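K.L.:
this is the structure alone, sequence omitted:
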């Protein structure tokens, strides 16, 4: 039989067969030929999966990978596709970094909290909750 079985593709890519079937269903990889009801993938499917894995490592969702692969005219070179997608993704990553930094501030304030009751706690205060907690504790 020609082509790769789904097990061979899974072994060579490190994916589960269910992920390969999902990629196929989503149109991310070409549909395989069938021989006696068994999938037989063209070896080029490995290149497609490498591309998908790279895009996923860059933080792209499955929907964004679909856009990368199918969301441009066929004559759009890969460099233009990546540039367009990366510009948008970098904006999102910058926002996520900001959000994570804010999360870190809140968590660090939480580490310093000495409140005795949740009702008195004001971790969202930029100076931490000590001052307000001490006031509440004195009452």
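P.N.:
Now that the structure is in, tell me what you want to look at. From a predicted model like this one, the values you see are computed outputs, not experimental measurements. Numbering: from 1, shown residues only.

K.L.:
rest of the way, CA atoms for contacts and neighbours
P.N.:
Fine.

K.L.:
doesn't residue 60 lie inside a helix?
P.N.:
No. Going by DSSP: H, G, I helix; E, B strand; the rest coil, the assignment for residue 60 is coil, not a helix.

K.L.:
state the distance from the nearest residue to it once chain neighbours are set aside to residue 120.
P.N.:
Leaving aside its sequence neighbours, residue 60 sits nearest to residue 89 (C-alpha to C-alpha, 6 or more residues apart in numbering; 7.6 Å). In this view, residue 89 and residue 120 are 40 Å apart by C-alpha to C-alpha, to the nearest Å.

K.L.:
next one: residue 54
P.N.:
Taking C-alpha to C-alpha, one finds residue 54 at 48 Å from residue 120.

K.L.:
contact partners for residue 56?
P.N.:
Residue 56 makes contact with 62, 65, according to C-alpha atoms under 8 Å, 6 or more residues apart in numbering.

K.L.:
before we go on, here's another structure to hold up against the first:
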């Protein structure tokens, strides 16, 4: 097995040494020992860090990610949770796409004032009716 010191692991993973120490503290990764004052990690730590990065990018908390990585380092990914998170991401993509369309409409609208644009006013009413349920959602302009 090849060992990486904390600086090398940080450089290869794009994760700061402080974050690596925190991940070790909460049990997401484990050092194999020290060489002088520098923590040493097995090369499998890169795989774990990739899994952690994927989980974070997908919106999972570190606690949830911890539950998805078994003590032996082998991923134990709960398929139902993955599907639910994928559905939530799909909904977010739809909301952000609608928001982008709304912003484009507002930017390109030829009305003298946005408040004179019937489409923009309709969008404002829809947002008001929603009661700001979703921070980033906006309706699609018609």
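P.N.:
Ah, there it is. Since we're looking at a predicted model, the values are computed, not measured.

K.L.:
need the TM-score between these chains.
P.N.:
Here the superposed chains carry a TM-score of 0.62, computed using TM-score structural alignment, normalised by the length of structure 1; 120 aligned residues with a C-alpha RMSD of 3.4 Å.

K.L.:
so how far does the helix or strand that contains residue 56 of structure 2 sit from its counterpart in structure 1?
P.N.:
Using DSSP states H and E, residue 56 of structure 2 sits within helix 44-57. Superposed on structure 1, helix 44-57 of structure 2 shows a mean distance to its aligned partners of 2.4 Å (mean C-alpha distance after the TM-score superposition for structure 1).

K.L.:
grab the longest strand from structure 2 for me.
P.N.:
With secondary structure taken from DSSP state E, structure 2 has its longest strand at strand 38-42.

K.L.:
quick check: the most centrally placed residue in structure 2 vs residue 7 of structure 2, distance?
P.N.:
Residue closest to the mean C-alpha point of structure 2, counted by C-alpha atoms, centre = their mean, is residue 57 at 2.9 Å. With the distance defined as C-alpha to C-alpha, residue 57 of structure 2 ends up 23 Å from residue 7 of structure 2.

K.L.:
one more: residue 104 of structure 2?
P.N.:
As defined by C-alpha to C-alpha, residue 104 of structure 2 lies at a distance of 45 Å from residue 7 of structure 2.

K.L.:
what is the orientation angle of the longest helix belonging to structure 1 with helix 45-57?
P.N.:
When structure 1 is parsed with DSSP state H, its longest helix is helix 78-112. If you take axes from the mean of the first three to the mean of the last three C-alpha atoms, to 10 degrees, helix 78-112 of structure 1 sits at 40 degrees to helix 45-57.
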